[in-house]
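[1] the sequence and its predicted three-dimensional model are supplied below.
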Amino acid sequence: MIADLLSDAKNRMDRAVESAKEDFATVRTGRANPQIFQRVMVDYYGTPTPLQQLASLANPEARTLVVTPYDKSALKAIEEAIRDMPNLGANPSNDGNIVRVSMPELTEERRKEYVKLVKAKAEDGRVRVRGVRRQVKDDLVALKDEIGEDEIARGEKELDALTKKHVDLIDEALKHKESELLEV
């Protein structure tokens, strides 16, 4: 019973860590990275569609990204979706076949803003992990009548270790993203 709860907690905490890492990937660094466009939704014939389903992404140069649509009629919609992206600061250009996105150089002030943004995303991830911990701990306490207090204490100890491990994973990813952002 306790093993099932801990296994479920581990899976949910793993998802929270992955979600935090995906959030980090959407914050741009000095280089062009196709992951920045991971959450871009394009209005394709009236339906919001993920950009990855409509085009291939490549970065031929450090600060340039090329978006090649599978359907040329979606070119304008893709260009508009990229232009409307918050926190990007890039102006895409369309040559009739592809959309070229040149990423401007990040200023020191902008880098610091992005670091704050990433720290906030990391804190959201930590809160999700702690939320899972709180729910599982409540479930363990509810089992007090069926299982002995020693077993519950052991389960809580394992749960705390699991929580610490996942929070540390988020902190490690944060540290990596921060160094990427501050790298000139």
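    All right, it came through fine. Everything quoted here is computed from the prediction, not taken from an experiment.
[2] only C-alpha atoms for contact and neighbour calcs from this point on.
    Noted.
[3] and the helix or strand containing A142, what other elements does it pack with?
    Using DSSP states H and E, A142 maps to helix 108-142. Secondary-structure packing of helix 108-142 (3 or more CA pairs under 8 Å, 6 or more residues apart in numbering; DSSP states H and E): helix 2-25, helix 149-182.
[4] which positions in it come out as buried?
    For helix 108-142, a neighbour-count test (16 or more other CA atoms under 10 Å) marks 111, 114-115, 118-119, 121-126, 128-130, 132-133, 136-137, 140 as buried.
[5] what does stretch 166-173 give?
    So stretch 166-173, judged by 16+ other CA under 10 Å, has buried residues H166, V167, L169, I170, D171, A173.
[6] tell me the contacts of the first one?
    Think H166. M13, D14, V17, V129 (CA atoms under 8 Å, 6 or more residues apart in numbering).
[7] and here is the other one:
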Amino acid sequence: MKIAEVESQMQKTIEATQRSFNTIRTGRANSSLLDRVMVEYYGSPTALKSLASINTPDASTIAIQPFDRKSINLIEKAISLSDIGLTPSNDGSTIRLNIPPLTSERRKEFVKTAGKLAEEGRVAIRNIRRDAVDAIRKQEKSGEVAEDEARDLQDKVQKLTDKSIAKIDQLLAEKEKDITTV
């Protein structure tokens, strides 16, 4: 078992958790809210960001400018059906999403959602650790690695695990601060 592989897998998990956090609303306009929106375009689901330019002209508005004007109604429908909870307004060439200020109740819900996403990330990190430790033990049993070396490798994997979980906790704290800041 290579430590670099384990570190790479853990880093990818941290990045995936960060992307999940980006999809949670904070009360400010952020184009990453639309990352999961898929548009039924010519019979196949297509990511919104590949069909339109998305920008934030101010702190409470997201503007979506389709590359193909004929797709504007499809994009509007996809946003309405998505789980982001925003109502699009269409002026014929641009779709605007107004981000309403969050209520304290809604903020608490988003903090809980962020906590769940963070826990999923921690579990994924722990699963990577478990797999790595199992692989090291198998190598030790088969004689590929000495007992001392196996213990050192397991310690390194544990240190990587602790560091990765601390990073996820740090990202969670930042996201919670973003959500609760009015």
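    The structure has been received and is ready for your questions. If you're wondering where the values come from, they're calculated on a predicted model, not measured in any experiment.
[8] tm score of chain vs chain?
    Put the two chains on top of each other and the TM-score (TM-score structural alignment, normalised by the length of the second structure) is 0.97; 180 aligned residues with a CA RMSD of 0.8 Å.
[9] quick one: the helix holding A142 of the first structure aligns where in the second structure?
    Under the alignment (TM-score structural alignment), helix 108-142 of the first structure falls on residues 104-138 in the second structure.
[10] and for stretch 58-66 of the first structure?
    Counting by TM-score structural alignment, stretch 58-66 of the first structure corresponds to 55-63 in the second structure.
[11] wait, I98 of the first structure sits on V66?
    Yes: I98 of the first structure is within contact range of V66, at 6.8 Å (criterion: CA atoms under 8 Å).
[12] before we move on, back to that, Throw the buried residues of stretch 166-173 of the first structure into TSV and include distance to E180 of the first structure, thanks.
    Formatted as TSV, those follow (distance: CA to CA, whole Å):
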residue	distance to E180 of the first structure
H166	21
V167	20
L169	17
I170	15
D171	14
A173	11
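[13] which one of the residues you listed is nearest R28 of the first structure?
    Among these, A173 lies closest to R28 of the first structure (CA to CA), at 14.8 Å.
[14] with S31 of the second structure as the reference, measure out to the equivalent of that closest one over in the second structure.
    Here A173 of the first structure is matched to L171 in the second structure, going by TM-score structural alignment. According to CA to CA, to the nearest Å, L171 of the second structure and S31 of the second structure sit 19 Å apart.
[15] ok, now S164 of the second structure?
    S164 of the second structure is 27 Å from S31 of the second structure, by CA to CA.
[16] would you list the buried entries among the contacts of H166 of the first structure?
    Neighbour counting over the contacts of H166 of the first structure (16+ other CA under 10 Å) leaves M13, V17, V129 as the buried ones.
[17] I'd guessed the last one sits against L162; true?
    It refers to V129 of the first structure. No: the criterion here is CA under 8 Å, and V129 of the first structure misses it with L162 at 9.6 Å.
[18] circling back to that earlier point, what's near enough to touch the match of A173 of the first structure?
    Contacts of L171 of the second structure (CA under 8 Å, 6+ apart): Q18.
[19] and the contacts of stretch 56-71 of the second structure?
    Outside stretch 56-71 of the second structure, the residues touching it (CA under 8 Å, 6+ apart) are 27-31, 41, 51-55, 72, 93-100.
[20] and those residues, which are buried?
    Here, 16+ other CA under 10 Å leaves 27-31, 51-52, 54-55, 72, 94-99 buried among the contacts of stretch 56-71 of the second structure.
[21] so of these, which ones are in strands?
    Judged by DSSP state E, the subset of those located in strands is A52, I54, N55, I95, R96, L97, N98.
[22] who's in contact with the first one?
    By CA under 8 Å, 6+ apart, A52 of the second structure lies in contact with I64, Q65, P66, F67, D68.
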